[in-house]
Every structure is written in structure tokens, then in C-alpha cells.
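> Can you look at this prediction? I've put the sequence above it.
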Amino acid sequence: MKSTLSPDRTELKERWAEYKLANPKSRIRDDAKALGTSEAELLATGLGSHVQLLDGDFRELIKEMGSLGHVMALTRNDHVVHERKGVYEKISFNNHVGLVLGEDIDLRLFLGDWKFGFAVSENERYSLQFFNSFGEAAHKIYLTEKSDKKAYDALVTKYLATDQDVNLFVTEKKEKVAEPDEVADFDQAVFQQEWLALKDTHDFFTLLRKHKLSRKQALRNAPEGYAHRIKPESMKPLFDAISETRLPIMVFVSNPNCIQIHTGPIKKIFVMGPWLNVMDPEFNLHLREDAIDEAWVVQKPTEDGIVTGIELIDKDGVMFNQFFGKRKPGIPELAEWPALIELHSIKF
């Protein structure tokens, strides 16, 4: 059944077309900001042509993602894009929290606010794209030349919304409030003791919530020797050193709805404008270096010894990118990793 655009969507579609003519290299996320709308609302202007609205329980859809075979998983936030190719394997859910634990595609999914889903076909490129209630991209899955297109078509048919002529109602997002310099009712000594008593890196989030600290506030109040800043321009020499040594690392990129992880080496590194890029056959990373307000080297105790990470934080205090040496529970971190950071990071 052919879809008829509502007047509002028709007007937005026309505005977007005009904007793309003037800005042909701009991407949809940036287009949405420029037009004062959301990415999901822009995408919905294609309903009835190259975009199809999905419905149903997205947990069940994700559980079937392995049927597509080799795909590209994409998770991003405002400052970094993480693209990893592979197969969705070992998929499980506990309520709305999901895990994908394949050798290549490694995800933590938070589906409580996965509001909209679309199947998109553009220039023979097929994808499944999911958005939260604010119309922001949660996670995207693209077919590759190795994917099973028939399985994709079957999934789209199975989860296709009955009504394709709908208006999307997104929630208006509140403006971010700057964090205070001082933390009220904060006992630094107790916080530092509890930091030093950590048994697992995942417990750090609980520690921050308990003491009502932002990431920046926590790092500024770390125990002596457990957190120090490095210059944001450290990332290029660090990437180059990782590439040259073939040291396997873990690259975490997160948004409120998904965390995506690459584990392994990174090889082809180059800079284009503000973007620091990794362009390997199975893994791509695009990091806006000018978005790094603070870069920290952070150490946390675990039952397997100290775990060292690099954390990138933007001007709003949001931690948007993390790097670790390759490790698994029960195995200490690679000794080469903190040594590489010490040797190649640019200190204040």
C-alpha cells in the first residue's frame, strides 16, 4: 500500500532536500541538527519509498540477527563512530538489557528506550536502524556483500509495521546542565577507599552513583596515582604506536542505548580534518579530536590486578570513548599496554 506523507513530513522532506543540495557532503545526523529536528524524523520522510517502519519486540528481532550472516554493526554518539563487521552471535536478554558476545561483534544493548525501527534501502545499501524516544540513533546494522539478503527481506516482512503512514512523535531533550565545580556532601576519603577496594571495573559505575559524582568529578577526586590527565592530542601518537606494535586493544563507544566494543589490533591510521580514523577491513573508527575536552589515564583495581584505561570526555562532562588493553575476566591486563601509554602519551 502506497504511503501518503502528512503535510508536516512533506514540508520537512522539502526542507531537507534543499539543505542537501546546498550541503551535499553533510550526513543525516548533522542535517537533523541544522534543520532543528531529529535523525529519526528525517529518515521517516522516506516512508513509502526507500524506508519502511518496523514494529514489534525489538528484542526478538535482535535475537534473529545472526540469520543475516556477516554484517556491519554501527554505534555512535556525537563525537565518535564505531563500525565493526562480523556475525551476531551469543545473543541473550535479561529484560531489556541485551548481550551480543561474538568474537567480532560485541555489544551491550539497553532496549528500554529503543522507540523506533526502520528498514532502509539506499543505493543498494540495506540496513536496519534503531532510534530512541528523542529520535537519536541507538544502533544500526548494515548488510555487507557477504550478508544473506533473503534473510534480511524475511526479517523486514516479519517485523513490518501495519501502518506505514504515521507521524513520529519524539520527546524533546532537555538541555545539558553544567556540572558544579564543588560536590555537596562529598566524603573524598571514603570515596578513595572504596575506589581502592574495587574488585571489578563494572563496579565503578555503582561507585559514581553512590557518591553522586559525574565522571569528571570522580577522576578529579581519584586516589593518588590512579587518574591523571594527558593532552587530547595524545591520541594520534598512541594510535600510531598501537598500530606499529600490533598490540591488541579494546575500543568502547557508547550512547545511552548501546555500547559497542572492538577487540584486536588497529592498523591503518590517518587524519582527515578534525577526524582521527582507523580504517581496517573489519573495523573502522572515526573520532573527532576537537571534541576531546579532557583525556584521562585511569587505573582501577580488580581481582585480576590493575586495569588501565584511557577515557575521553567532552565539554559537557560526558565520557564518550574508552580504550583498554585486550583482556578478559580472570586474565591480567597486558603489561605492554600501560607501558605504551606512558611512553607515547603527551603529558601536561
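Good, I have the coordinates.
> going forward, measure contacts between C-alpha atoms and count neighbours the same way
OK.
> buried ones in stretch 214-224?
214, 216, 217, 218, 219, 221, 222, 223 (16 or more other CA atoms under 10 Å).
> right, I mislabeled it, should have said stretch 159-178
159, 160, 161, 164, 165, 168, 170.
> for stretch 323-339, same thing?
Buried-residue list, stretch 323-339, by 16+ other CA under 10 Å: 323, 324, 325, 326, 327, 332, 333, 334, 337, 338.
> Contact partners for the second one?
Right, the one you point to is residue 324. Each residue near residue 324 by CA atoms under 8 Å, 6 or more residues apart in numbering is listed here: 249, 250, 251, 307, 308, 309, 310, 337.
> Am I right that it falls within a strand?
Yes: applying DSSP: H, G, I helix; E, B strand; the rest coil, one finds residue 324 inside a strand.
> re the thing from before, just the buried residues of the contacts of residue 324.
Counted by 16+ other CA under 10 Å, these give 249, 250, 251, 307, 308, 309, 310, 337 as buried.
> Can you tell me which of those is closest to residue 26?
residue 251 (26.0 Å; CA to CA).
> Please identify which helix or strand holds that closest one.
strand 249-255 (DSSP states H and E).
> now that strand: how far from the chain's centre is it?
7 Å (CA atoms, centre = their mean, to the nearest Å).
> Counting by contacts, list what it packs against.
strand 69-76, strand 80-86, strand 258-264, strand 319-325 (3 or more CA pairs under 8 Å, 6 or more residues apart in numbering; DSSP states H and E).
> let's bring in a second model and compare:
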Amino acid sequence: MTTSSLWHRYLALKAEQPKLRMRDAAARLGASEGELVAADPAATRLKTEWAALLGGLKAAGPLLALTRNEAAVHEKTGVYEHVQIEGKMGLALNPNIDLRLFLSQWRHAFAVGGERPSMQVFDQQGEAVHKIYVVEDTDRAAFEALLAAHADVPRPVAPEPRPSPEHKADEEVDIDAFRQQWRELRDTHEFFGLLRRHGLGRVQALRLAPPEFARQVGIGAVDAVLGAAAESGLPIMVFVGNAGCVQIHTGPVHRIAPMGPWLNVLDPGFNLHLRMDLCREAWLVRKPTSDGIVTSLECYDADGALIVQFFGERKPGKPELPPWTALADSLADIAPGTPRPSAA
């Protein structure tokens, strides 16, 4: 369909369902969100000059960073400072805007107008990888000037098929070598190389891991972690990502609010929204590092895609917080299949 006809179909659907989000509307229309944004007459395509675009955001002051996957939405408010771009990799290392950027997946960018102007980035499939919105204290003039300076000629988004991941069958894996190399890890980032060397998917790796380093637990462990952290004030780290971006919250959480299938954190400066009905497996994962064992709670969907990770607050060179280790250890008592507290 043409961009014009797609947009008219969207307007008709929106008139019937005013609260329908653009991502959901695109799915209803058989299009990607990127295609629908490209069809928006109020959207301007941007040149994919990532270093200049991201580096120029500091002048706009506070902004809302949004990164999501199918089952999780992570929102942080802060200033885009200390942005580092090297080739196809990027970082933003700030107390609030903490990002890991995989720019080979960043294919399309748009300035979207309206009541709440934004910059929205999409991958080769037209899926959103990162969005940046103005907030009350944003210097809107600076934000809009930056985007205007990078305006590009309009063209539609043509989604490409998502490549299917190729993983070895369990019987093809040298499990002894894999387990030994897991035990020899010295940094959590070495885990990605370990998976690549052995041709493993993440959940498959957890199933085949040394038993002392990975244990499946009930989905209610997510409720338990957030509830205990909110009650105790224990600072945690919350990672949500997709193929193009990982966004991190570090600090306490306070207001935990279940709403239907959603489990939410609704705090000033940080919102987390989890579709718990899409969470199929939760794992307690331990990785050895030069600073000691690092423990995480990880949640996966029915396809084995990572939804969210929780860690205790920590910095390189320091061991993880003993209260976090104790909290994580307590999750082992939540057996797979145990009903969630809110669903009991």
C-alpha cells in the first residue's frame, strides 16, 4: 500500500479507537511501526548521522529516553551527556541516561511533531529501537533545531525479513567445554562471546549451564525482586533492550503498580512496564568475574528472547551488594509454575 493510503487507514482506525498506540495500530494494519511513522505527514525523515544527532542532544537538557521490546518498556528522564560513538557501537554513560547502542541495527530516524515532539529510531524491520521525547524542562527550541539541521528527503520504510538465529542442537554442543569456560569467566561481557563460540541461544545456554550458575525459578520472582527492592530501598539495576539498544536504570524503585497483565514501576524519572503474561521463563543466573560472582534475574518470552534483567547496583572493581545476593538467593524458593502473587 502507499504511504498515503496507510496513513488514511490509520486515521480511520484511530477515530474508532482514540487510545490505540501507534505500535499496536501498525500491527492491526499489517505494517511495521516504522512504516506508519514514515507515512505520518507530521514526521520528517532524518539523516542517519548518529554521532551528531546523539551528541547534539545535550543542548536540549532533560529528555525522556524510551527503549522497549515486545514485553517491556523502559523510560528514563535525564540529559544525554557523555555520548561515545565508535564505529557501529555507542554508549551514553550518565547517572540517568545509561545506554548501550548497537548502531548496525539503526536504519531509519524521524522527527515526529505534535503535542510531544520526539526523535524515533527504527531498525531494518521497521521495529522501534529507541525513542527520545521532550519533557516539561526540555529546551524545545534546541531540540527542534537539532532535528531540523539533520532533515533528510522523505522516503518510505521498506522492512527487511528478520534473520532467524542459528543455534546448535543440544547434542552438538561440547557441554563439558562450555561449562568449563563459563566457570572461567572473568567479566560479565565475556558471556556474549561464550554463546557465540558454542553456537548457543541464551535460554539454551542456561539449560546447559553448570548447575551452580543457572537455575530456573517461577515468574513470580520478578514480583518478588521489585517488591523487596521497593520495601527495603535496595538499589538495583534494570536492563531492557532490543537488537539496537539496551537501556539501564540504576538506583532504588519505589512505586510498584500491577495493572492487568502489566507490572509497572511508576517513579519520578523512571518508569518500567512489563507484560507479565508474555513472560514464560525466569532464571537466576550467576557469572564469575574478577570482582566475584555477579547474580542476575532474567526473564524470557516464549521465543527465548530476553525481556528484562535485574542486578544489584554495582560498579566495576566492586563486588555485588550482599543484600542483593541474599535477595537473589531467596528467589530459588520460587519454583517454576508457582502462581504469581497478583495472579493467585
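Perfect, I can see it now. Just so it is clear, the model here is predicted, and its values are computed rather than measured.
> ok so, going back, nearest to residue 187 of the first structure among the helices and strands packed on strand 249-255 of the first structure would be which one?
Nearest to residue 187 of the first structure, of those and by CA to CA, is strand 319-325 at 23.0 Å.
> what stretch of the second structure does that closest one fall on?
With TM-score structural alignment applied, strand 319-325 of the first structure matches the range 306-312 in the second structure.
> check the fit of the matching stretch onto the first structure and give the mean distance.
In the superposition against the first structure, stretch 306-312 of the second structure averages 0.9 Å from its aligned positions (mean CA distance after the TM-score superposition for the first structure).
> Contacts only, for the alignment partner in the second structure of residue 12 of the first structure.
In the second structure, the residue paired with residue 12 of the first structure is residue 6, using TM-score structural alignment. Contacts for residue 6 of the second structure (CA under 8 Å, 6+ apart) come out as 29, 36, 39.
> swap in residue 113 of the second structure?
Residue 113 of the second structure neighbours (CA under 8 Å, 6+ apart): 42, 43.
> Just give me the match in the first structure for it.
Per TM-score structural alignment, residue 113 of the second structure is aligned with residue 121.
> equivalent range in the second structure for the strand of greatest length in the first structure?
Longest strand of the first structure, by residue count under DSSP state E: strand 137-147. Using TM-score structural alignment, strand 137-147 of the first structure lines up with residues 128-138 of the second structure.
> contacts for that stretch?
Counting by CA under 8 Å, 6+ apart, 33-34, 60-68, 106, 116-123, 140, 143, 242-245 sit against stretch 128-138 of the second structure.
> Format the contacts of residue 324 of the first structure as TSV; extra columns: distance to residue 16 of the first structure.
Supplementary listing: the contacts of residue 324 of the first structure in TSV, determined by distance: CA to CA, whole Å:
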residue	distance to residue 16 of the first structure
249	40
250	37
251	34
307	46
308	44
309	41
310	38
337	46
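> Report the two of these separated the most.
251 and 307 (14.2 Å).
> picking that back up, would CSV of the helices and strands packed on strand 249-255 of the first structure with distance to residue 178 of the first structure be doable?
Output for these, formatted as CSV (distance: least, CA to CA, whole Å):
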stretch, distance to residue 178 of the first structure
strand 69-76, 23
strand 80-86, 22
strand 258-264, 24
strand 319-325, 14
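> of those, which approaches residue 189 of the first structure most closely?
Nearest of those (CA to CA): strand 319-325, 23.9 Å.
> Contacts for the next helix-or-strand element following the closest one next, please.
Next helix or strand after strand 319-325 of the first structure toward the C-terminus (DSSP H and E): helix 336-344. For helix 336-344 of the first structure, the surrounding residues in contact (CA under 8 Å, 6+ apart) are 234, 237, 238, 241, 242, 247, 308, 324, 325.
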